[in-house]
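S.K.: no sequence on this one, just coordinates:
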């Protein structure tokens, strides 16, 4: 469980995610018993709460479950309903789907329907009635019995059970599209570009992501079938369009761009009504055209959720990152690493969790991660690394003129700085030569100008740090009638440099260079929380 009232970076930190229950057995737990115990505990916390001393006074804090997030098989088990490939398996609406031929067998698809043909949305009362009437042999609207979640106080099963972004969009639809494009079994299809996979992989490996993206690009031909969710997210939003442009037929590229831009808006930390409307238009178009471009059997529940429901859940619950499985899967992976042997593994897990808590409380510096050392505080930031002579090149006279100096005796060159006013944000310049596989020197200024930092300049008299930057002219990327992909920009560098106070640099941009005809793409991150949220 994650505590919603914590700020996002702290909310999903491993030490703050609560391990509420653990199961050991040969199979899955009996969900009615397991989740039922959890609901009883949460009901007690909702009614009586926890009494703690805050500012010297005893205060009662009550807790409420806002939503639960699961992959599709777990959702079916917890809600006691039909699996994702069965009739009436959508928890949000009463769409039954239909059976279509696929390969040598059949598959259940969820076709796009016009407004007048759409099935109604579910509600708490209707779900409760269907659950109470349904049995294993006689399912009512997809339900085969009651779920313990019905007993959870002040919890709405429909609005509190959103489709998971990580499993549905990334490991589901995005991975399916990769398979369609590159798998040899699809070689006779119009969208097949597997014969160009080496070229696309070469473009991908030319891209150098910023520091906020932990995983570096991998060879596409060897690894696309087992990409991690973080890699699929980077492919969807940043890598995909630049890598397949000019190779994937335009109608498929436009279709993919609708998904990419729609998801990009829903990942934002500040989502306006216009953003939601734009995302709705794009994802609706993605859903509408899916069965026209790809086999109907591939248009499953994940595509249905993306096109029909995801925007509304963002409207109710907030951006996708605030209720995805990413942080919880991260904690699951940490739990599995603590297990050794085949005995009572629950004791092993709890001992490790206790040890970690004790270490964090008594030795907090151990968990701060890798930090820069020997920092030199100056007026507007802190300097990291060596302070060297300013190079004498075509920019020297410009720098002296801007600073009103006659020579370079009182200015020095700096490669890295830390912005204390921006929560210790690390900033790199292009002159930092140890940064080989990443590009971290592209920024957006407070005035909305994109630029690339050549190096930082330390003015010894004023103790201020300036940035020598190359402004970048940006042009919106767009494709098709919907002008999809507008969150990406193509970039052209300005001929003349500018000198800015380092305080003017606000956020890092992605500099995407697939090495194709000198075409550079620039993109903003959809949210400002970095790797702690945007995996």
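M.R.: That came through, no problem. Predicted model only: the values in this text are computed from it and were never measured.
S.K.: okay, CA-based contacts and neighbour counts for the rest of this
M.R.: Noted.
S.K.: Can you classify residue 252 as helix, strand or coil?
M.R.: On the three-state scheme (DSSP: H, G, I helix; E, B strand; the rest coil), residue 252 is labelled helix.
S.K.: Hmm, residue 158 is touching residue 125, no?
M.R.: No - with contact defined as Cα atoms under 8 Å, residue 158 and residue 125 do not form a contacting pair (10.0 Å).
S.K.: Which one's more surrounded, these two?
M.R.: Using other Cα atoms under 10 Å as the criterion, residue 158 and residue 125 rank with residue 158 on top: 18 against 11.
S.K.: what helix or strand is that one on?
M.R.: For residue 158, there is no host helix or strand (DSSP states H and E).
S.K.: Now do the contacts for it.
M.R.: 91-92, 122-124 (Cα atoms under 8 Å, 6 or more residues apart in numbering).
S.K.: Tally up the residues packed near residue 26, please.
M.R.: By other Cα under 10 Å, 6 other residues sit near residue 26.
S.K.: So it, which state does it fall into?
M.R.: Looking at residue 26 with three-state DSSP, the answer is coil.
S.K.: Ok, the one 3 residues further on next?
M.R.: Taking three-state DSSP as the rule, one finds residue 29 in the coil state.
S.K.: ok, it touching residue 21?
M.R.: No - between residue 29 and residue 21 there is no contact under Cα under 8 Å: 11.4 Å.
S.K.: quick one, which of these two is more surrounded?
M.R.: The residue with more neighbours, out of residue 29 and residue 21, is residue 29; 14 against 11, by other Cα under 10 Å.
S.K.: Can you name the residues that contact the more buried one?
M.R.: Applying Cα under 8 Å, 6+ apart, one finds that residue 29 lies in contact with residue 23.
S.K.: here comes the other one, which I'd like you to weigh against the first:
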């Protein structure tokens, strides 16, 4: 939320307070000074009206749509303004993590003038106080349920889908420590409806001092509900179905959930049947063409060396091999790319691939110099290689896909740079929804070449599980779509949010359950709405438009921001790379005034010509202003300086 939005919301909330104060004949004070640093956020529009369920289908699960958090003004006698003020205060408290003690104290002050407000913060936030916690698998466990967890999403979208529609769901299992000074950890079961939401929901939550000691107990509720959902469930008078299409885990969690050998075992690869080779204290997987495992063979348990224990998910229709794709975030970003930077800058690997301190400093200076050119879609700006041990997965992804081909060129030895480019181009193809299927086989060949060449450069003992996993990545993309659809990024972000819900060490599971109940109404599904912001009157306007036009500095479409600024104004549209100088709304359509880069050349030619993927070196910006309707397909571009020219990469990641 930008400054203008916060300011407008604050003014609206303060206006409501003043209105109520006048209505009870109290003196109205100037609240602006006191509340200027406490912006109030008002939920936009609310949730669409509930869909009423029809007669229950005896063969399906029937889901009630009424929730405890719903607030009916007519039943309580509240006016719309009173309800809006309650919602505003509630949303403010949730957004800024205000404690219940502080919120209750604030309500006690406000009730002097606004007696309709509740006394207790729990009443305002509708905190859930009744819930079932089981002691299983060496810890405490609460199961929210799949349908119950997605209730708000279903209420919002059920009228968009026909009877009998199947929702494709992705699950995630992972562990996260809660405190630095204790071994208490969470093992949540997260889920996400593909195509409807970019934010996961909690299906189940385990808390203990270790990971769950019994896999069957941990998964029993989930397996039971998945078996029931085979018959469908009724919501909004329609019958819907849920199918688990993929399960995202890092390597240790995947081995635990599937009940198989760890990635450090001889038969640890869950995609192919090769036996690993133990070289210099490392388990390596040197074969790139070993026979693949199949879902049928896994269910039959044909490879006894691979299985450790029975997996309860075998009792569902989940594919146990193809349904567990490699997690792009852990495998590539935190695995391969991090290992490459360690080999270049650290004290591991052969001397011929290591960089001198002067070379490392040169790369770092190039990275830091790009800060002002990184678009708004990147949560983090480039940092020096000396801080690489603190880099997050998004920073390694940024180096691999965008900044690396520019800052590493001419510094890395030629063979090392070419090896890096094999990985960079292959991942760029697989991450791009336009190329991931069409050029899938080409990307696979690049990844196989990368793994083979990697072994020759850095040593055969370096071809460990993460490096070997690259040869299976293209086949996962064929089944599940581009890499962002099989990425741990949204789940990793949400795990951080769950951790922040814990305010004290005592009974963390109960705290999270209560905080999640307060946030229920804030969950919503994603849309492709167009948002125009920052109106102005100073930009260039085409003379052909005779009527008044509306000008804006910012346009946001599905989370992608186009803005009139040097780092966010570059897009590719109609085969052209352009710099947008003004955004215009006219006749219900969006237009842009732009200047075109008249010269385009390839940024690299190995392992293929970069122009085939829309990656260019551009120069010679036209002085002539052009005008066009902003229709799809258009792509936001990352534009990085390269001498007196620019390297341009179409933005390929979506999360």
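M.R.: Perfect, I can see it now. In this text the structure is predicted, and so the values were computed from the model without any measurement.
S.K.: any chance you could map the helices in the stretch 501-650 of structure 2?
M.R.: 508-518 (DSSP state H, counting those that start in this stretch).
S.K.: which stretches of it form strands?
M.R.: Using DSSP state E, counting those that start in this stretch, the strands of the stretch 501-650 of structure 2 run over 530-536, 550-557, 560-563, 570-573, 576-586, 589-602, 616-621, 626-629, 634-642, 645-650.
S.K.: contacting residues for the residue most central in space within structure 2?
M.R.: Nearest to the mean C-alpha position of structure 2, counting by Cα atoms, centre = their mean, stands residue 490 at 2.8 Å. Counting by Cα under 8 Å, 6+ apart, residue 490 of structure 2 touches 198-200, 655.
S.K.: Narrow those to just the buried residues.
M.R.: 198-200 (16 or more other Cα atoms under 10 Å).
S.K.: Mind putting those residues into JSON lines with distance to residue 149 of structure 2 and secondary structure?
M.R.: Output for those, formatted as JSON lines (distance: Cα to Cα, whole Å; DSSP: H, G, I helix; E, B strand; the rest coil):
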{"residue": "198", "distance to residue 149 of structure 2": "15", "secondary structure": "coil"}
{"residue": "199", "distance to residue 149 of structure 2": "12", "secondary structure": "coil"}
{"residue": "200", "distance to residue 149 of structure 2": "10", "secondary structure": "coil"}
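S.K.: As JSON lines, these with distance to residue 501 of structure 2 would be great.
M.R.: Rendered in JSON lines, the data for these read as follows (distance: Cα to Cα, whole Å):
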{"residue": "198", "distance to residue 501 of structure 2": "20"}
{"residue": "199", "distance to residue 501 of structure 2": "16"}
{"residue": "200", "distance to residue 501 of structure 2": "15"}
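S.K.: Pick out the one among the contacts of residue 158 of structure 1 with the largest number of neighbours.
M.R.: Greatest neighbour count in these, by other Cα under 10 Å, goes to residue 91: 27 neighbours.
S.K.: still on that earlier bit, same check for the contacts of residue 158 of structure 1, but in structure 2.
M.R.: Mapping these onto structure 2 (both residues aligned by TM-score structural alignment, their matches' Cα atoms under 8 Å) leaves 91-92, 122-124 still in contact.
S.K.: Show only the entries of the residues you listed found in strands.
M.R.: Assigned to strands by DSSP state E, none of these qualify.
S.K.: dump the residue contacts of residue 534 of structure 1.
M.R.: 321, 527.
S.K.: Now check structure 1 for the residue matching the residue nearest to the centre of structure 2.
M.R.: Alignment note (TM-score structural alignment): residue 490 of structure 2 maps to residue 327 of structure 1.
S.K.: Tell me how far that match lies from residue 179 of structure 1.
M.R.: Residue 327 of structure 1 sits 26 Å away from residue 179 of structure 1, going by Cα to Cα, to the nearest Å.
S.K.: Ok, residue 241 of structure 1 next?
M.R.: Distance of residue 241 of structure 1 to residue 179 of structure 1, computed by Cα to Cα: 16 Å.
S.K.: okay, the two: which has more neighbours?
M.R.: Taking other Cα under 10 Å, residue 241 of structure 1 and residue 179 do not tie; residue 241 has more neighbours (21 against 17).
S.K.: Which residue range of structure 1 does the lengthiest helix in structure 2 align onto?
M.R.: With secondary structure taken from DSSP state H, structure 2 has its longest helix at helix 3-23. Against structure 1, there is no aligned range for helix 3-23 of structure 2 (TM-score structural alignment).
S.K.: Give me the neighbour count for residue 207 of structure 2.
M.R.: Neighbours around residue 207 of structure 2, by other Cα under 10 Å: 28.
S.K.: Identify the residues contacting it.
M.R.: Applying Cα under 8 Å, 6+ apart, the residues near residue 207 of structure 2 are 139-141, 184-187, 508-509.
S.K.: Shared with structure 1, which of those?
M.R.: Under both residues aligned by TM-score structural alignment, their matches' Cα under 8 Å, what these keep in structure 1 comes to 508-509.
S.K.: ok, now how distant is residue 286 of structure 1 from residue 5 of structure 1?
M.R.: From residue 286 of structure 1 to residue 5 of structure 1 the distance is 34 Å (Cα to Cα).
S.K.: Neighbours of residue 587 of structure 2, how many?
M.R.: If you count neighbours by other Cα under 10 Å, residue 587 of structure 2 ends up with 9.
S.K.: and if you look at residue 606 of structure 2?
M.R.: Applying other Cα under 10 Å, we find 12 residues neighbouring residue 606 of structure 2.
S.K.: Let's have the strands of the stretch 501-650 of structure 2 in CSV, adding distance to residue 147 of structure 2.
M.R.: Converted to CSV, these look like this (distance: least, Cα to Cα, whole Å):
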stretch, distance to residue 147 of structure 2
strand 530-536, 30
strand 550-557, 29
strand 560-563, 30
strand 570-573, 40
strand 576-586, 41
strand 589-602, 39
strand 616-621, 47
strand 626-629, 42
strand 634-642, 36
strand 645-650, 38
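S.K.: Nearest to residue 482 of structure 2, out of these?
M.R.: Comparing the strands of the stretch 501-650 of structure 2 against residue 482 of structure 2 with Cα to Cα, the closest turns out to be strand 645-650 (15.1 Å).
S.K.: by contact count, what packs against that closest one?
M.R.: strand 616-621, strand 634-642 (3 or more Cα pairs under 8 Å, 6 or more residues apart in numbering; DSSP states H and E).
S.K.: average distance between it and structure 1?
M.R.: Following the fit onto structure 1, the mean deviation recorded for strand 645-650 of structure 2 is 1.4 Å by mean Cα distance after the TM-score superposition for structure 1.
S.K.: chain center to that strand, what's the gap?
M.R.: 25 Å (Cα atoms, centre = their mean, to the nearest Å).
S.K.: Which parts of stretch 48-66 of structure 1 count as buried, going by neighbours?
M.R.: Buried residues in stretch 48-66 of structure 1 (16+ other Cα under 10 Å): 49, 63-65.
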